[in-house]
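>>> sequence? don't have it. structure:
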């Protein structure tokens, strides 16, 4: 049984579920999988009509009684609950409550969710919920959990997750960050379309995350971590540029050595210097041209992608080594 399959199937059931519960429901799937227990989310938000039909089961319609809650009296009706099932290794649902079910319930509780298997009046083993301290009566009266505009028909921008169809500045920030890290996301327009979705999924593949195309906490943390690494490299590169500025100014020689000749040729090939190799002293103007070229190239690297930064760093290290040789020869 593949974890990604369990996540994908579970994700389909989490539309209109409060992001706090949805994120923890998927974490239950992940943590259970790590312990060799296969779990899949089977239900999330349930409409009043669907709840009434479920309540009728075993009462006025065929089947067993599975709920004591009428429509509007279940936290499912407000996106604050999910149901799960434990699967056997062949993918078949196993409804026999055993140690695996109890362990999944315990995992849910460790993530601050309430498990129905511990209820005294009606044990609902597949059920996990988080009420935010609200009763169903308060929810029916229009009260909602904090930081939401309403759980039912929740929009992508209020879900706490950035995913396909989301819009806004947060999407634009993700697009910019992924582009900086070398991933193609299309135009930075703040619209989470197919290209951005593919960029997110590729990033998730590269960093061993669940490939669901959703920028939740784990994906966002990973992006931030990689951006921090890139910033460190940029700072290092800027320091090298500063050192290079000093070394070029101090590396003047009446007769350019073979090292100086090779340095200027390499600068010319890489587009750092437009002029000819100086036949005498390196002038302030020529030094300025070199440094301005280097700084311009640095800005282009930051805008384009991180992968080029590594190559540029190697080039600068090579130049630095050669400049040290010049300094040594002139000392």
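Here it is on my side, so go on. Fair warning: this is a prediction, and the values are worked out from it, not measured in the lab.
>>> Every contact and neighbour count from this point should use C-alpha atoms.
Will do.
>>> isn't residue 230 right next to residue 303, touching?
No - counting by Cα atoms under 8 Å, residue 230 stays clear of residue 303, with 11.9 Å between them.
>>> Now do the helices for this protein: every range, in order, please.
3-11, 19-34, 48-56, 99-110, 136-140, 169-180, 194-206, 217-250, 258-269, 284-304, 306-330 (DSSP state H).
>>> Show me which residues of the fifth one are buried.
Spelled out, it's helix 136-140. Of the residues in helix 136-140, 136, 139 count as buried by neighbour count, 16 or more other Cα atoms under 10 Å.
>>> cool, the second one as well?
Of the residues in helix 19-34, those buried by neighbour count under the rule 16+ other Cα under 10 Å are 19, 21-33.
>>> what does the longest one give?
By neighbour count with 16+ other Cα under 10 Å, helix 217-250 contains the buried residues 219-220, 222-223, 226-227, 230, 233-234, 237, 240-241, 244-245, 247-248.
>>> do the third one as well
The neighbour-count check on helix 48-56 (16+ other Cα under 10 Å) flags 48, 51, 52, 54, 55, 56 as buried.
>>> between these, which is nearest residue 129?
Among these, residue 51 lies closest to residue 129 (Cα to Cα), at 15.8 Å.
>>> Among the buried residues of helix 217-250, which pair sits farthest apart?
Maximum distance among the buried residues of helix 217-250 (Cα to Cα): 42.9 Å, for 219 and 248.
>>> Would you check how far apart residue 304 and residue 99 are?
52 Å (Cα to Cα, to the nearest Å).
>>> These two - which one has more neighbours?
residue 304 (16 against 9; other Cα atoms under 10 Å).
>>> I figured the more buried one hits residue 177, correct?
No - distance between residue 304 and residue 177: 10.9 Å, which falls outside the contact criterion (Cα under 8 Å).
>>> pretty sure residue 10 is touching residue 42, no?
Yes - using Cα under 8 Å, residue 10 makes contact with residue 42 at a distance of 6.7 Å.
>>> who's more crowded, the two?
residue 10 (22 against 17).
>>> Now that one. Nearest residue, chain neighbours left out?
residue 41 (4.6 Å; Cα to Cα, 6 or more residues apart in numbering).
>>> So the one you found is in contact with residue 9, correct?
Yes - counting by Cα under 8 Å, residue 41 touches residue 9, with 7.4 Å between them.
>>> ok, structure two:
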């Protein structure tokens, strides 16, 4: 019997339909690219959800809850178990900035929800394209979840602020190896240039956040700890117990190179401090709190050893 393999077009068509019309265009493009790249590795990924209206969120939140009302309508449904703790407006799906995915069988007929090597590889591909993965969360693991928030909080999104997302999907020109279009993130390029000039980092100024840039940030952090706090850390760019133990508490009002490194790393981890200038202002505090909440640590807006450990570890 000939073994049938699901076609890439089938996965793309299903995924595009499931994301809905309210999905952010960069999120949509990046999600479909994840499906394509995974398919090339023999991993069959399908997007199961994308944009979710407030009413749809209320319906999900009402599952397993008694007496839940939203917008004057009762959404309680005790016939089903609880599936989310996110009320309407408290999910990035409500703003078109999140997707869920799963793996399908080789013939494309069955969903596979086992979080195995293929599942994690799909998540890694997603992260390389700019997504944050729910499987990395500390307080609650949401393995199907990927999002791009631009560093915005739910309050900012509810107030009408929209993120400025930069696509990491290569253009056709780049695929053909022609220099017609530069897709690198300009802010990341600026960070990379600063790391090169300030710390003699051996990195490419390509506008993409990879392991070499992260190592350069840690090395810069170690350099400043030695210079400003008298630490005696080997400048190896590796996050270890000595570097963690030497981490200062950086809070609103702080100025200098460590604050710059904090802001740069927050931005690279998807939490925009709205200014990478070495001055810890309100935007940086909001970004720190958002990052802390996402990682399941105390959201006090102060970057100490636990926060730096989540950023660099």
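Yep, it's here. Here the structure is a predicted model, which means the values were calculated and not measured.
>>> Send over the TM-score of the superposed chains.
Scored against TM-score structural alignment, normalised by the length of the second structure, the superposed chains reach a TM-score of 0.47; 162 aligned residues with a Cα RMSD of 2.8 Å.
>>> rewinding a little: redo the buried residues of helix 19-34 of the first structure as TSV? Include distance to residue 309 of the first structure.
Output for the buried residues of helix 19-34 of the first structure, formatted as TSV (distance: Cα to Cα, whole Å):
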residue	distance to residue 309 of the first structure
19	37
21	40
22	38
23	35
24	37
25	39
26	36
27	35
28	39
29	38
30	35
31	37
32	40
33	38
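>>> returning to that earlier point: now for residue 10 and residue 42 of the first structure: what residues contact both?
With Cα atoms under 8 Å, 6 or more residues apart in numbering applied, the contact sets of residue 10 of the first structure and residue 42 do not overlap.
>>> circling back: which one of the helices of the first structure lies nearest to residue 83 of the first structure?
So among those, helix 19-34 is nearest, using Cα to Cα, at 9.1 Å.
>>> What is the closest one packed up against?
Applying 3 or more Cα pairs under 8 Å, 6 or more residues apart in numbering; DSSP states H and E, one finds that helix 19-34 of the first structure makes contact with helix 3-11, strand 38-43, strand 81-87, helix 99-110.
>>> Tell me if residue 100 of the second structure really is in a strand.
Yes - judged by DSSP: H, G, I helix; E, B strand; the rest coil, residue 100 of the second structure forms part of a strand.
>>> What is the burial count for it?
With other Cα under 10 Å as criterion, residue 100 of the second structure counts 23.
>>> Could you do residue 111 of the second structure as well?
If we define neighbours as other Cα under 10 Å, then residue 111 of the second structure has 15 of them.
>>> same deal with residue 291 of the first structure?
19.
>>> quick one: it from residue 235 of the first structure, how far?
In terms of Cα to Cα, residue 291 of the first structure sits 16 Å off from residue 235 of the first structure.
>>> With neighbour numbers in mind, choose between residue 41 and residue 9 of the first structure.
Neighbour totals were compared for residue 41 of the first structure and residue 9, and residue 41 leads with 26 against 13 (other Cα under 10 Å).
>>> Report the contact partners of that one.
So residue 41 of the first structure contacts 9, 10, 11, 13, 25, 29, 82, 83, 84, 85 (Cα under 8 Å, 6+ apart).
>>> The helix ranked longest in the second structure: which residues count as buried?
Ranked by residue count and defined by DSSP H, the top helix of the second structure is helix 211-229. Residues of helix 211-229 of the second structure classed as buried by neighbour count (16+ other Cα under 10 Å): 213-226.
>>> Now tabulate these in TSV and tack on distance to residue 73 of the second structure.
Putting these into TSV (distance: Cα to Cα, whole Å) gives the following:
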residue	distance to residue 73 of the second structure
213	50
214	48
215	52
216	53
217	50
218	51
219	55
220	54
221	52
222	55
223	57
224	56
225	56
226	59
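>>> Export the buried residues of helix 48-56 of the first structure to TSV and append columns for distance to residue 314 of the first structure.
Below are the buried residues of helix 48-56 of the first structure laid out as TSV (distance: Cα to Cα, whole Å):
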residue	distance to residue 314 of the first structure
48	63
51	63
52	67
54	65
55	68
56	71
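>>> Looking at those residues, which one is closest to residue 295 of the first structure?
residue 48 (62.1 Å).
>>> That closest one and residue 21 of the first structure, how far apart?
20 Å.
>>> Residue 295 of the first structure too?
Distance from residue 295 of the first structure to residue 21 of the first structure, by Cα to Cα: 48 Å.
>>> for residue 106 of the first structure, same thing?
In terms of Cα to Cα, residue 106 of the first structure sits 15 Å off from residue 21 of the first structure.
>>> cool, and residue 318 of the first structure?
53 Å.
>>> Also residue 324 of the first structure?
Per Cα to Cα, residue 324 of the first structure is found 59 Å from residue 21 of the first structure.
>>> before we move on, back to that, tabulate the helices and strands packed on helix 19-34 of the first structure in JSON lines, adding columns for distance to residue 313 of the first structure.
Shown next, in JSON lines, are these (distance: least, Cα to Cα, whole Å):
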{"stretch": "helix 3-11", "distance to residue 313 of the first structure": "37"}
{"stretch": "strand 38-43", "distance to residue 313 of the first structure": "46"}
{"stretch": "strand 81-87", "distance to residue 313 of the first structure": "50"}
{"stretch": "helix 99-110", "distance to residue 313 of the first structure": "46"}
